[in-house]
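In: no letters, just coordinates:
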């Protein structure tokens, strides 16, 4: 397998025995907000903000993230890079397993990115 540490993730994550939380895909939606940003980068930023809020609620940190899946509509390398910018900010030096998946469509035509994660509960 390739060493993916230079791009911020790992091919293999090990979670110690205990409880695990599975977070459903987060999109560019926030309470009190009607419209999603039109750009992928803006949408990724909102989705990651929801993931960060979930970590806080779980009393977990980025180091507790075991797996992330990033779904991008009409994916290109550039599109994935736009989605990864806020994800890298969230992760810091944590390196969970990560899968990037190009899709034809998501929840509504306006939604361009969706991110789900698995977290080991501390």
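Out: Alright, I've got the coordinates. Please read these numbers as outputs of a predicted model, since none were measured by experiment.
In: alpha carbons only for contacts and neighbour counts from here, please
Out: Will do.
In: contact partners for residue 49?
Out: By C-alpha atoms under 8 Å, 6 or more residues apart in numbering, residue 49 lies in contact with nothing.
In: next one for the comparison:
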């Protein structure tokens, strides 16, 4: 890692800010959909054919996805704070950024998969 350079505080702060905002938005959108403030006819939420089929499938999808969003995107939000403060050292910055990106992507995929499966179960009743 001798040839690698740290990104610096400014770039690390901007990247961390983008990641924390994305993770917080993911958590917030699931929560708002559970509360009925985001509906299937909007552009937010878990949007598959099964989740948008009925209000019951919409609610089931977001309720099932909530724990996944809270844990994975919550860890992503915490990791993004670590990204912000480790900009002056290469190793910790790369570890924090990698962890945060993995949590963010895992959160998005888990929400889609779990939400779609919950909505499909409701449709099959």
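Out: Happy to help now that I have it. Values in this document were obtained by computation on a predicted structure and should not be read as measured data.
In: quantify their similarity with the TM-score.
Out: With the length set by TM-score structural alignment, normalised by the length of structure 1, the two chains reach a TM-score of 0.28; 55 aligned residues with a C-alpha RMSD of 4.3 Å.
In: return the list of helices and strands in contact with the lengthiest helix in structure 2.
Out: Counting by DSSP state H, the longest helix found in structure 2 is helix 90-124. Contacts defined by 3 or more C-alpha pairs under 8 Å, 6 or more residues apart in numbering; DSSP states H and E place helix 90-124 of structure 2 against helix 9-34, helix 55-68, helix 74-85.
In: got the angle for it vs helix 55-68?
Out: Note on geometry: by axes from the mean of the first three to the mean of the last three C-alpha atoms, to 10 degrees, helix 90-124 of structure 2 and helix 55-68 are set 150 degrees apart in direction.
In: test my guess that residue 79 of structure 1 contacts residue 40.
Out: Yes: between residue 79 of structure 1 and residue 40 there is a contact under C-alpha atoms under 8 Å: 7.3 Å.
In: quick one, which of these two is more surrounded?
Out: Comparing residue 79 of structure 1 with residue 40 by other C-alpha atoms under 10 Å, the one with more neighbours is residue 40, at 20 against 17.
In: residues contacting that one?
Out: So residue 40 of structure 1 contacts 79, 82, 83, 112, 113 (C-alpha under 8 Å, 6+ apart).
In: neighbour-wise, which one of those residues leads?
Out: residue 113 (32 neighbours).
In: from residue 83 of structure 1, how far out is that residue?
Out: 7 Å (C-alpha to C-alpha, to the nearest Å).
In: how about the contacts of residue 40 of structure 1 in TSV, adding secondary structure and distance to residue 20 of structure 1?
Out: Output for the contacts of residue 40 of structure 1, formatted as TSV (DSSP: H, G, I helix; E, B strand; the rest coil; distance: C-alpha to C-alpha, whole Å):
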residue	secondary structure	distance to residue 20 of structure 1
79	helix	30
82	helix	28
83	helix	25
112	coil	27
113	strand	24
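In: pull the most distant pair out of these.
Out: The largest distance within those, taken as C-alpha to C-alpha, falls between 82 and 112 and amounts to 11.1 Å.
In: near the closest residue to residue 84 of structure 2 other than its chain neighbours, how many residues? Count them for me, please.
Out: The shortest distance from residue 84 of structure 2 to any non-neighbouring residue, by C-alpha to C-alpha, 6 or more residues apart in numbering, is to residue 13 (4.3 Å). When neighbours are counted by other C-alpha under 10 Å, residue 13 of structure 2 registers 20.
In: anything in contact with each of residue 113 and residue 83 of structure 1?
Out: Joint contacts of residue 113 of structure 1 and residue 83 (C-alpha under 8 Å, 6+ apart) are 40, 44, 70, 72.
In: looking at neighbours, which among those residues is most surrounded?
Out: Of those, residue 44 is surrounded by the most neighbours, 29 neighbours in total, counting by other C-alpha under 10 Å.
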